[in-house]
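S.K.: kindly return the folded structure for what I paste below:
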Amino acid sequence: MQGVVYTPNLTHSNVYYQRQLGNYNLCIQEMGTDKPPTMCLWHEGIAHRGSVEVASCLLKWVQASFSPLVDAKERKLILYSDRYCGQNNNWRILNLMALLVSRRYFTEVQQKFMVSGHSFLPCDRSFRKKKKNLCSSTLYTPSDVVDMTLGARQQQPFNVLEMKCQDFRQLPDTTLRRPPGFLITSMMWMKVTASDPWCVHTKGSHSLYEGWKTCLVTKPRKNGPPPLPSFATSYARAYEDPVPIKKEKHRDLMTMLMYMPAEAQAFYEALECEE
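M.R.: Below is the predicted model of the structure:
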């Protein structure tokens, strides 16, 4: 995810130390294709920025980009991400990988984690391009962040997915059994396959010479093969209502209204606030 973009980004001395609204951006870039990166945008009045939000963005992107496979067709997805445990390296994302295989979007899903300080993702280049545009933009509301993102590149503009409350789903993190001693944050490479849906295959490095270790993630049976992971056809919304803004931040935002146009004032006045 990109660093938080705050709105309104006013430069008036009276608002310099006041709290602003956080805007979040998850970038999904299909490497090896000429497709523009997809920016999933939302703000803190819609949702937080944890594993539920990352998994929901990935699921929405997959559903918009692919159809379930038919017959014996095969398709592989490889996710490259940093190792931030609260967003990318956790059981919810691993469950999502298994869910995508179960729903036949892919026959294999892998996740590779970058080495901190020694790796670079293409999304970082997209973030730099957007940040360069940010320095010369006046952003009053999240709508301005969307417009700024769409205009950050003249050629092949970014594809923007504006995430709404109903897009964030309480995707599971406990459908897969957690084997004793299995430390998910110590793995560098994981994969889930349709040919062996009962197991997760892991490596402690990116080496092609290291063999895969297999961990059973469904409940074993005394007689017969273990059951397949059982995923629901749909999941409840993670947020039934907009997320209330903290009282102190809401108070600061209200004091900035005099420096904003009427449309922006109406947006902030409509935000929910903690009691």
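S.K.: from now on I want contacts and neighbour counts done on CA atoms only, so please keep to that.
M.R.: Fine.
S.K.: need the helices for this structure, in chain order.
M.R.: 51-65, 91-102, 122-134, 142-150, 247-255, 262-269 (DSSP state H).
S.K.: which of these sits most buried?
M.R.: helix 91-102 (a mean of 24; mean count of other Cα atoms under 10 Å).
S.K.: now that one against helix 51-65, angle please.
M.R.: 20 degrees (axes from the mean of the first three to the mean of the last three Cα atoms, to 10 degrees).
S.K.: gap between helix 91-102 and the chain center?
M.R.: 14 Å (Cα atoms, centre = their mean, to the nearest Å).
S.K.: for stretch 210-230, same thing?
M.R.: 28 Å.
S.K.: thinking again about what came up before, reformat the helices of the chain as CSV; add distance to E44.
M.R.: As requested, the helices of the chain are exported to CSV (distance: least, Cα to Cα, whole Å):
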stretch, distance to E44
helix 51-65, 11
helix 91-102, 21
helix 122-134, 19
helix 142-150, 10
helix 247-255, 11
helix 262-269, 12
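S.K.: looking at the ones you listed, which is closest to L176?
M.R.: With Cα to Cα, the closest approach to L176 among the helices of the chain belongs to helix 91-102: 6.3 Å.
S.K.: sorry, back to before: Y239: which of the helices of the chain is closest?
M.R.: Judging those by Cα to Cα, what sits closest to Y239 is helix 51-65, at 10.5 Å.
S.K.: to compare against the first, here's the next sequence to fold:
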Amino acid sequence: SKHSPGYMYVWDETIASRGSQEIAACLTKHIKQNPRKHIIIYSDTCTGQNRNINLSMALMKLTQESGIDIIDQKFMVSGHSYLPNDADFGHIEQAAKNKTIYTPEDWYEAIISARKQNKFLLIKMQQDEILSTSNLTKAITNRKKDKDKNKVNWLKIQWLRYDKKREYFILYKYTLDEDIPFQEIDLRPAKKGRRLSLASIDQQRLYDSPRVMNDLKKRDMLYLLKYIPPVHHGFFRSLRSSRDVEDNGPLLDVDEVDPLLDGEEVVDEDQ
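M.R.: Just a heads-up that it's a prediction; the model follows:
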């Protein structure tokens, strides 16, 4: 809002993509630096980034390794709600109209200069801060049904809760009504035996080296250098493409991510 600082976590595509694990890294970093006993996250309905098992496991682990008791994640109804950050992005877009944008640094300058008062706090994410949730999702049984045998429809969930006292459980409801009780999804491993605490599960880096871009994309950018001031040419020429190294693939479109799986196996069983 106008009266409180806004935090902008930024990176370019050589650092990371824009999927759920990247969003999880930003949220966990922010929450660790601004700890509270009870945290409420208000999210839009971009399922590939905000409403999936990767982010759920990152937030669940956070309740187990910190002084946080509860994390609530509430989803706004598309077309019927408004988040303050929508106005923040509007300020940035307006600032960008008055600038010529060539490189990511130009975007960062637009963000910083977007407001005269209560300027945005810009945080550049480093690649070693973006962790994979793979080991977390491997430690659970990702069930399609809740404890009452109801099929879970992630697209309709409006409220997710992660409770320190309910490790390996996701609490959810299809409404923001305080009086409606939560349902529970039991993610405990199907195998018998002692379970690992989520806090003890190590997370590896999601990326081991700078990401590469599609070779055709780099060719297009090099073609456009004649329209770009020479001072910026070094940035574009230094970008690695799939022709230079083994291709890691172009950016993943977050709208193509499965809302529940996000690359993980789901078990449909009655337990």
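S.K.: and A232 of the first structure, which of the helices of the first structure is closest to it?
M.R.: So among these, helix 91-102 is nearest, using Cα to Cα, at 9.0 Å.
S.K.: the second structure: matching residues for that closest one?
M.R.: Under TM-score structural alignment, helix 91-102 of the first structure corresponds to residues 53-64 of the second structure.
S.K.: tell me the average deviation of the matching stretch from the first structure after fitting.
M.R.: Following superposition, stretch 53-64 of the second structure is found to deviate from the first structure by 0.8 Å on average (mean Cα distance after the TM-score superposition for the first structure).
S.K.: got the contact list for that stretch?
M.R.: Stretch 53-64 of the second structure is contacted by residues 20-21, 23-24, 28, 49, 68-71, 133, 136-137, 162-164, 167-168, 170, 197-199, 260-262 when judged by Cα atoms under 8 Å, 6 or more residues apart in numbering.
S.K.: show only the entries of those residues found in strands.
M.R.: 70-71, 162-163, 170 (DSSP state E).
S.K.: before we move on, back to that, buried ones from the contacts of stretch 53-64 of the second structure, can you make that a ChimeraX selection?
M.R.: Filtering the contacts of stretch 53-64 of the second structure down to the buried ones (16 or more other Cα atoms under 10 Å) takes a single ChimeraX command:
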select :20,21,23,24,28,49,68,69,70,71,133,136,137,162,163,164,167,168,170,198,260,262
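S.K.: looking at the helices of the first structure, which is nearest to T7 of the first structure?
M.R.: Taking the helices of the first structure one by one with Cα to Cα, helix 142-150 is closest: 7.0 Å.
S.K.: onto which residues of the second structure does that closest one map?
M.R.: Under TM-score structural alignment, the match for helix 142-150 of the first structure is residues 104-112.
S.K.: repeat for stretch 49-62 of the first structure
M.R.: Counting by TM-score structural alignment, stretch 49-62 of the first structure corresponds to 18-31 in the second structure.
S.K.: to the chain's geometric centre, what's the distance from that stretch?
M.R.: With Cα atoms, centre = their mean, you get 4 Å for stretch 18-31 of the second structure.
S.K.: cool, and stretch 64-81 of the second structure?
M.R.: Distance, centroid of stretch 64-81 of the second structure to centroid of chain: 13 Å (Cα atoms, centre = their mean).
S.K.: just stretch 28-42 of the second structure next, same as before
M.R.: 14 Å.
S.K.: so what touches it?
M.R.: 58-59, 62, 66-76, 83.
S.K.: endpoints of it, how far apart?
M.R.: 14 Å (Cα to Cα, to the nearest Å).
S.K.: stretch 171-183 of the first structure now?
M.R.: Span of stretch 171-183 of the first structure from end to end, Cα to Cα: 21 Å.
S.K.: cool, stretch 240-247 of the first structure as well?
M.R.: 20 Å.
S.K.: in the second structure, what residues pair with that stretch?
M.R.: Residue span in the second structure matched to stretch 240-247 of the first structure, by TM-score structural alignment: 208-215.
S.K.: check the first structure for me, the residue farthest from its geometric middle.
M.R.: Going by Cα atoms, centre = their mean, the residue of the first structure most distant from its centre is N223, 39.6 Å out.
S.K.: any idea how far L59 of the second structure lies from I130 of the second structure?
M.R.: 14 Å.
S.K.: that older thread, ok now the match of stretch 240-247 of the first structure, how far from the chain's centre?
M.R.: Per Cα atoms, centre = their mean, the centroid offset for stretch 208-215 of the second structure relative to its chain is 20 Å.
S.K.: check stretch 120-135 of the second structure too.
M.R.: 9 Å.
S.K.: same check, this time on stretch 233-242 of the second structure
M.R.: So, by Cα atoms, centre = their mean, the centroid of stretch 233-242 of the second structure is 26 Å from its chain's centroid.
S.K.: pretty sure A139 of the second structure contacts A190?
M.R.: No. A139 of the second structure sits out of contact with A190 when judged by Cα atoms under 8 Å, with a separation of 9.8 Å.
S.K.: in space, what's closest to the residue nearest the centre of the first structure - neighbours in sequence excluded?
M.R.: Centroid-nearest residue in the first structure: V54, 2.3 Å away (criterion: Cα atoms, centre = their mean). Closest residue in space to V54 of the first structure, ignoring its immediate chain neighbours: Q87 at 6.1 Å, by Cα to Cα, 6 or more residues apart in numbering.
S.K.: got the contact list for the one you found?
M.R.: Neighbours of Q87 of the first structure in contact, by Cα under 8 Å, 6+ apart: 49-54.
S.K.: same thing with K203 of the first structure?
M.R.: Here K203 of the first structure is in contact with 187-190, 210-213 (Cα under 8 Å, 6+ apart).
S.K.: drop anything exposed from the residues you listed.
M.R.: Applying 16+ other Cα under 10 Å to the contacts of K203 of the first structure flags 187-190 as buried.
S.K.: want to throw the residues you listed into JSON lines with distance to D34 of the first structure?
M.R.: As requested, these are exported to JSON lines (distance: Cα to Cα, whole Å):
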{"residue": "M187", "distance to D34 of the first structure": "30"}
{"residue": "M188", "distance to D34 of the first structure": "27"}
{"residue": "W189", "distance to D34 of the first structure": "26"}
{"residue": "M190", "distance to D34 of the first structure": "26"}
